[in-house]
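Chemist: mind looking at a prediction? Sequence and model below.
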Amino acid sequence: MPAEGRQRIDKWLFFSRAVKSRSLGAKLAQLGRVRINGEKTSQAADSIKPGDILTITLDRRILVYKVLAPGTRRGPAEEARLLYEDLSPEPAPRDPALPDALVPVREAGSGRPTKRQRRETDRLRDR
């Protein structure tokens, strides 16, 4: 039986809504993408307690949470926010001069031929 106030990392990640499912929380822990007080986790059964600092690497984000309480269920977002204090660093400011997505530029006539051009090529080859 786990000690009072402790909880498995995969369950806590699920209850705090950091991940969508408990199995995703287990995968994150097994891949070492969760650190408990600076130490990498190697299994989903690693336990956390109130006061621990979690560093979670998700896609292109780094979340830093201070555990305030173990979870009892996956409730609404307001309930999940009571389980942690968000210490995540602010994302780097974006340069407004850079567009969100660069539009690919291709010179006319380069790249794949259109259907019309392909038919014209086929007619030339048949002659």
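Modeler: That came in fine, so what should we check first? Keep in mind that this is a model prediction, so the values were computed, not measured. Numbering: from 1, shown residues only.
Chemist: use CA for all of it now, contacts and neighbours both
Modeler: OK.
Chemist: number of residues surrounding the closest residue to Lys20 other than its chain neighbours?
Modeler: Excluding the flanking residues, the one nearest Lys20 by C-alpha to C-alpha, 6 or more residues apart in numbering is Phe14, at 6.4 Å. By the measure other C-alpha atoms under 10 Å, the count of residues near Phe14 is 21.
Chemist: ok, second structure coming up, stack it against the first:
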Amino acid sequence: MAVPERQRLDKWLWHARVVRARTHAAALIESGHVRVNGAREKSPGHPLKVDDVLTVGLSHGVRILRVTGFAERRGNATAARALYDDVSDASDGRQSHT
């Protein structure tokens, strides 16, 4: 089975283990807490492609993720981690001063 070049936003969030259920992903998107390449997205079916940057507002903070791949099925945490680069820390602009 070939891995797709694009994937629905809600499905990708679920496969990447950003949320626990695909219905939670859809609710998060529809409530306006997800941006794709800086633009607020309200459609769970929005197609993602590799190198898209997602900004996801979660109850415990904001995550910024760059899409690096897709999966046909939801895997374990290691497989999920291979689907994105977490750029949250690199882009927050804060530097620690010691």
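Modeler: Arrived safely. The structure presented is a predicted model; accordingly, all values stated were derived computationally and were not measured.
Chemist: sorry, back to before: isn't the residue nearest to Lys20 of the first structure right next to Leu28, touching?
Modeler: No: using C-alpha atoms under 8 Å as the test, Phe14 of the first structure is too far from Leu28 to be in contact (11.3 Å).
Chemist: can you give me the buried ones in stretch 19-32 of the first structure?
Modeler: 19, 22, 24-30, 32 (16 or more other C-alpha atoms under 10 Å).
Chemist: ok, and what's touching that stretch?
Modeler: Contacting residues not belonging to stretch 19-32 of the first structure are listed as 9-11, 13-14, 34, 40-44 [C-alpha atoms under 8 Å, 6 or more residues apart in numbering].
Chemist: reformat those as CSV; add distance to Thr72 of the first structure and secondary structure.
Modeler: CSV is the format used below for the contacts of stretch 19-32 of the first structure (distance: C-alpha to C-alpha, whole Å; DSSP: H, G, I helix; E, B strand; the rest coil):
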residue, distance to Thr72 of the first structure, secondary structure
Ile9, 13, helix
Asp10, 13, helix
Lys11, 9, helix
Leu13, 12, helix
Phe14, 11, helix
Val34, 21, strand
Lys40, 24, strand
Thr41, 22, coil
Ser42, 23, coil
Gln43, 21, coil
Ala44, 17, coil
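Chemist: by neighbour count, which of the residues you listed wins?
Modeler: Val34 (30 neighbours).
Chemist: state the distance from the residue nearest to Lys20 of the first structure to Arg125 of the first structure.
Modeler: Distance of Phe14 of the first structure to Arg125 of the first structure, computed by C-alpha to C-alpha, to the nearest Å: 63 Å.
Chemist: one more: Leu58 of the first structure?
Modeler: For Leu58 of the first structure, the distance to Arg125 of the first structure - C-alpha to C-alpha - is 54 Å.
Chemist: now swap in Lys40 of the first structure and tell me
Modeler: 64 Å.
Chemist: can I assume Ala90 of the second structure sits in a helix?
Modeler: Yes: looking at Ala90 of the second structure with DSSP: H, G, I helix; E, B strand; the rest coil, it is inside a helix.
Chemist: so who does the residue nearest to the spatial centre of the second structure touch?
Modeler: Ranked by distance to the mean C-alpha position of the second structure (C-alpha atoms, centre = their mean), the top residue is Leu13 at 4.8 Å. Leu13 of the second structure makes contact with 19, 22, 25 under the criterion C-alpha under 8 Å, 6+ apart.
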